[in-house]
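**Student:** I would like to see how this sequence folds:
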Amino acid sequence: MRAFADLLDRLIYTRSRNTKLRLIGDYLRTTPDPDRGWALAALTGELDLPGVKPAVVRALIEKRVDPVLFRMSRDYVGDTAETVALLWPARGEPDGDLKLGYVIDRLLTLGRVEAPAAMAAMLDVLVADERFALLKLAMGGLRAGVSSRLAKTALAQAFDLDVDAVEEVWHGIAPPYTPIFDWAEGRIAQPTALDTPVFRPFMLAHPLEDARVDLADYAAEWKWDGIRVQIVRAGGQVRLYSRGGDDITGSFPDVAEAVTVDGAFDGELLVRGEVQGGEAASFNALQQRLGRKTVSAKMRAEYPAFVRLYDILFDGPEDLRGLSWTERRARLEMALPRFDPERFDISAVIDAADFDALEAIRAGARDAAIEGVMLKRRDSIYTGGRRAGLWYKWKRDPLTADCVMMYAQRGNGKRSSFYSDYTFGCWTEEGALLPVGKAYSGFTDEELKGLDRFVRQHTLNRFGPVREVEKTLVLEVAFDSIHESKRHKSGIAMRFPRISRIRTDKPAAEADMIATLKRMIA
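**Tutor:** Below is the predicted model of the structure:
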C-alpha cells in the first residue's frame, strides 16, 4: 500500500500531464505483479469492490468517532475518504508490508457481510495517507486527475508500446492485466482479439470553432443527441461499448440481441419517439435506459432503443480502418441490409451545395435529437482519438434563459469551501417560482467567489447542506436543449445547463417564464 499511497498523493498534487505520465510510468515499471495491475485497474475505473460502498464506510467511522463530529468534518473537508482517513483511530501497529494485491484479493473474495470487518482491520494498521488510498480504492472514484486514456498512455510510454494497440487488447483482458505486462516486458507476443468482441478506440472530432471547410473535401452528417456506441460481434458474442470503453450491453439487451453481423460498427444509440417506428426521441428519453443493470419488458417497450450507424471498423475479420471515409461509407451502406431495420439505420449525409447552404440548414435544425453537424474529411482513415483536420463537430448554438437563483449547495474537492452548485427557477403565470435546473459550471473562479458571497449574505433557510437564498439574483443559463419531464414540478428538464452570465443588471421579476421555456421544446 505504501507505494500506491505515494503515487496517489503525488498525482493529486500535480496538474502537469507530463508529470502524471512519468509518475504512473515509474510506478508501473518498478512495482511487481499483481499490485501494478490492480493500481492500473483503479486508475482506469475498472476496479469494483462490491462489498465496500460509501454507506459502509460511513457506518464504520460512526462506530469509532462521534457521528456529529464526522458529519461536521465531512462537510468542511468535502471528501468522505479524506475525512475518514484523518479521523480513523488506529488500533494496531502500522503494517508497512500490507500489499495492494493482498488488499484487493481479500476484499474481492468477501461478501457484503464480511467485507466491512476486513476493511476496518486493514484501516487499523495503516497510516493516514495509506488509509486514504485504501478508501479511495474501495469506494471508487480516485479523482486524481487521471483519465482512463491517460493511464493507458502512461503504460504505453513506460514500455514503448503503441497506445492504440494497448487500447485494442485492453477490454479482452481482465485485471490485474498480467498478459499485458508480459507483452510489455517482452515475455509474450501481443495478445490478439480475433474471436473476442473487444473495444477499439473511437475516432473523435475537434470543435469547428470559427473555421469554414470545403464540402468537396468534407462530408456533412447530423450530430445526433444520444450516446456514441461501438457494436462489436465476434466469436458468437456481442458487446456494446460506450465512448469511454464501458460495456453497456446489459442496459440494451434488445439492441444486442438484434446484432447478427460480425464486425465492429460505430454509431449513435438512441430511443425512438412515442409513435411506433418513429424518429429519435430526445436524450431525456434515452436517460430512462442508461445505467440500468436489468431492463424490464415494459421499459423496453416504452423506450425502444436503436442505433443510427455512422461508420464501419471491421467487416467480419477484415479491418477497414485504413480505408478512406468514402470507401468505408460505401462498405457500411453495403452492410446495412444485413441489419434488423427495426434496430438499425444509417446516419444520412446532409445534401448541401456549399458551406453557406449547410450553415443555413444547421441554423434551422431544432429537432429534439439533433445536437449539431459532423464534418468528416472524405479521405480520412479511421484512427483512434482526435487528429487535426480530419473530423469536426459543429454544435448548434445553445439556448439561453434568464433564471433566478433559488438554492445553493457546497461543492466537492477544491470547491468544498464554496457554494458552487446552484438551483435556479423561472416564473409561472401565477407568479410562483419553480425550479427548472441546476448548474455548477460556466463561471470563472472570481465569479465563483462573488456567487458564494451572495449565498452567504442572502441565506433565508438551511436544509442540511442546502441553503435557500433570497430570490433576487438573475443568472443567464445556457443549455443545449430542453424537454418535457414528468419528474420535475415545472414539467421541463434542461440538457447540459451551465451559467453563461450573472445578470446583476436585471430584476428577478423580469426573469423568464416557464411558458417561455416550454415554447423552446423541439
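
**Student:** make it CA atoms for all contacts and neighbour counts henceforth
**Tutor:** Fine.

**Student:** and stretch 207-224, how far from the chain's centre?
**Tutor:** 25 Å (C-alpha atoms, centre = their mean, to the nearest Å).

**Student:** burial measure for P497, as a count.
**Tutor:** 23 (other C-alpha atoms under 10 Å).

**Student:** Please, which helix or strand holds the closest residue to L155 other than its chain neighbours?
**Tutor:** Spatially, and ignoring its direct neighbours in sequence, L155 is nearest to G25 (5.9 Å; C-alpha to C-alpha, 6 or more residues apart in numbering). Assigned by DSSP states H and E, G25 belongs to helix 17-30.

**Student:** Here is a second sequence; please produce its structure as well for comparison:
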Amino acid sequence: MRCAIMRAFADLLDGLIYTRSRNAKLKLIGDYLRAAPDPDRGWAMAALTGRLDLPAVKPALIRAMVEERVDPVLYAMSRDFVGDSAETIALLWPEPAAAPETMAPLTVSQVVATLGGISRSDAPAALATMLDRLDADARFALLKLSTGALRVGISARLAKTALARAFGLDVEAVEEVWHGLAPPYAPLFDWAEGRAAQPSARDLPVFRPFMLAHPLEQESVDLADYAAEWKWDGIRVQLVHVAGETRLYSRAGDDITHSFPEVAGAFATPGVLDGELLVKGAFQGGEAASFNTLQQRLGRKLVSAKTLADYPAFVRLYDILFDGAEDLRDLPWSARRARLERFAARLDPERFDLSAVIAAADFAALEELRAGARDASIEGVMLKRRSAPYVAGRRAGLWYKWKRDPLVADCVLMYAQRGSGKRSSFYSDYTFGAWTAEGALLPVGKAYFGFTDEELKWLDHHVRTHTVNRFGPVRETDKSLVLEVAFDSIHESRRHKSGLAMRFPRISRIRTDKPAREADTIETLRKHLT
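**Tutor:** Down below sits the predicted model:
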C-alpha cells in the first residue's frame, strides 16, 4: 500500500482540516488511535496536543531547502495563493526518480526518531530523503508533523477527549495523568486497552486541569449563592510543590517555571494552588500592572537580573486544589476558600496574595462596581457558586466570567493579508489605523475575527477592488473604509509607530456610513490608556 503508515496519519490530518463537526473530529481521531500501532499513535497524540518538539526542523530551514529545488519566485507566488507552506511544498516538491511504491513504508515513529536526534546541519538532507519517499498527501503530513504547526482545527482538550471516548475512559482521568507521562504514552495506551492499571501522578509535580468559567449571559445571579471576585488581567497559573519540586504551569499545561524563577523559588509549601500571575507596577505603588507590562516577562527562557528587578512577578491566588497530599477538589468553594486563606498566610507576601471577595450588597451594586472598574489589571468580575467543587473544564452554573464592556473606536482599514487554513483564499487579517493631529494615518491594531462569513466575503472583495499597493502577501488599501473596532484596553507601545497597542481587538461593525476622515484620532485613543 502506497506510503501506508504515513498515509493513515495524512488521512487523519486531511479529515480534520475539512471536517467542521466536533463529533466527526472526535470520531476521526478515535478511529485512528484504535487502528494505529504503537508507538505511532502516541507520537500522533503528542503532535495533536502540541507536545511534539523536533528542534532541528525550523520553518526557515524548510523554506531554504525547497528553494534549492524549486524556483523561489514560483514558490513565493504559490505560497501566497495556497496560504499554507506545508501544502505548497508538498505539491511543488519534485517527484523522486524512484516511485514511492518501490520504497519501504515510512512510519510516524521513524520520522520522530530520525528528526528528534539530528543536528540542524544534517536536518535538511534527512528531511529531503523522507520527502522523496512519500507522495504529496504524505509529504504534507510529514511537514506538519516535523514543524509541529498542525493547524487542523482541534485543541489539546479535544484530542484527549477523543482518546478517552475511543477507549471508554473518563476524560478527567486522562487529564489527571497526562502531564505525568511523556510521549509516546505507552503506559496510557496500556491502561486504555486494559493491559495495566491507571498510571499514578501522586508523587510527581504534574499539572491538573483548570476549572473554567462560562460567560455570564443571564441578567443576574443571587449573591447569596455566588461569591464575586475581580477577574485580573494576567495569565492563569497553577503552582505545584510535590516531593521537593516546584512547577508553574500555564492554562494550557505548559511548564513556565523557568520564566518566573522568583515565584517558583518562593513556593516551597506542599500543595497545588490556582491563581493569576501578574507583574507589579512601580508607577502603581507596587500594585498589579497591565497585561502589556506582563508581556515583558512572557516567553523568556533566560531572565536577566534587570528584568527580574524591573518587572517583579507575583501570584494573586484564586483557589486551592491540594493542601499537602490532601485533595480538596471535592469540597465546596466556601470550604476551599477557608483552606486557601490559611494556606496563603504561610506564604511570602511579596510573591503571593489573595484575590479578595468583592463586598456588594446585591447584584445591582456589583454591576455598578463592575461598570466603574477601569483598573489596568482588571478585566471584569468572576462569579463562583459557593457550593461548587473544583471540577476540570466548564460546567454550567458553577463559575461565570462577567467581563467589563469593551471599548470601541472607529478606525480606518490600511492593510490586509490572507489568512491561513480555511481562510487562505480570503483577505481576513486587517491592520487599521487612527489619525494624527497632522492628518497622517498610523496603525493602532490588527484583527482577524469579529465578523461573519458574509462580512468576510464583503471585506475580501473590498480589499481586492481597493488595493493601491502590494508588499509581498500584504495589500495596502485606499484608506476609504471605516471599521468599528472593539477592544479590551489600550496601552503604550514602543513597537508601534503610533505609540499605542490594543488588547484583544476585534471588528465589531463595518462602517460604510462613515467617511474615513471622521474616524477617531490617536489623541482620542490615548484617553483610554491604562
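
**Student:** Give me the TM-score for this pair.
**Tutor:** Once the chains are laid over each other, their TM-score by TM-score structural alignment, normalised by the length of structure 1 reads 0.98; 522 aligned residues with a C-alpha RMSD of 1.2 Å.

**Student:** circling back to that earlier point, if I line the two up, what does the residue nearest to L155 of structure 1 land on in structure 2?
**Tutor:** Here G25 of structure 1 is matched to G30 in structure 2, going by TM-score structural alignment.

**Student:** Likewise for E93 of structure 1?
**Tutor:** That one, E93 of structure 1, aligns with A99 by TM-score structural alignment.

**Student:** so what's the residue lying closest to its match once chain neighbours are set aside up against?
**Tutor:** The spatially closest residue to A99 of structure 2, leaving aside those adjacent along the chain, is R133, at 7.8 Å (C-alpha to C-alpha, 6+ apart). Applying C-alpha atoms under 8 Å, 6 or more residues apart in numbering to R133 of structure 2 gives the contacts 3, 96, 99-100, 103-104, 106.

**Student:** how far away is the corresponding residue of structure 1 for R133 of structure 2 from G96 of structure 1?
**Tutor:** Applying TM-score structural alignment, one finds that R133 of structure 2 aligns to V125 in structure 1. Distance of V125 of structure 1 to G96 of structure 1, given as C-alpha to C-alpha, to the nearest Å: 8 Å.

**Student:** for the residue of structure 1 positioned farthest from its centre, helix, strand, or coil?
**Tutor:** Most distant residue from the mean C-alpha position of structure 1: E93, 40.2 Å away (C-alpha atoms, centre = their mean). When classified by DSSP: H, G, I helix; E, B strand; the rest coil, E93 of structure 1 comes out as coil.

**Student:** how near is it to D124 of structure 1?
**Tutor:** E93 of structure 1 sits at a distance of 8 Å from D124 of structure 1 (criterion: C-alpha to C-alpha).

**Student:** does the alignment partner in structure 1 of T88 of structure 2 sit in a helix or strand, and which one?
**Tutor:** Residue correspondence to structure 1 (TM-score structural alignment): T88 of structure 2 is matched to T83. Per DSSP H and E, T83 of structure 1 falls inside helix 80-87.

**Student:** same for that helix, what does it pack against?
**Tutor:** Packing partners of helix 80-87 of structure 1 (3 or more C-alpha pairs under 8 Å, 6 or more residues apart in numbering; DSSP states H and E): helix 67-77, helix 128-139.

**Student:** what's the average distance of that helix to structure 2?
**Tutor:** Aligned to structure 2 and superposed, helix 80-87 of structure 1 gives a mean residue distance of 0.5 Å (mean C-alpha distance after the TM-score superposition for structure 1).

**Student:** Quick check: next helix or strand after that helix?
**Tutor:** helix 100-109.

**Student:** C-terminal to that following helix, what's the next element?
**Tutor:** Helix 100-109 of structure 1 is succeeded, C-terminally, by helix 115-124 (DSSP H and E).

**Student:** Most tightly packed of the helices and strands packed on helix 80-87 of structure 1?
**Tutor:** Per residue and on average, the most neighbours among those fall to helix 128-139, with a mean of 23 (mean count of other C-alpha atoms under 10 Å).

**Student:** Make JSON lines out of the helices and strands packed on helix 80-87 of structure 1 and add distance to K395 of structure 1.
**Tutor:** Shown next, in JSON lines, are these (distance: least, C-alpha to C-alpha, whole Å):
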{"stretch": "helix 67-77", "distance to K395 of structure 1": "38"}
{"stretch": "helix 128-139", "distance to K395 of structure 1": "36"}
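
**Student:** rewinding a little: and the match of E93 of structure 1, how far is that from D429 of structure 2?
**Tutor:** Per C-alpha to C-alpha, A99 of structure 2 is found 40 Å from D429 of structure 2.

**Student:** Then G299 of structure 2?
**Tutor:** G299 of structure 2 is 24 Å from D429 of structure 2, by C-alpha to C-alpha.

**Student:** just D353 of structure 2 next, same as before
**Tutor:** Counting by C-alpha to C-alpha - D353 of structure 2 and D429 of structure 2 are separated by 40 Å.

**Student:** Any buried residues in stretch 64-73 of structure 2, and which?
**Tutor:** Across stretch 64-73 of structure 2, burial judged by 16 or more other C-alpha atoms under 10 Å covers 65-67.
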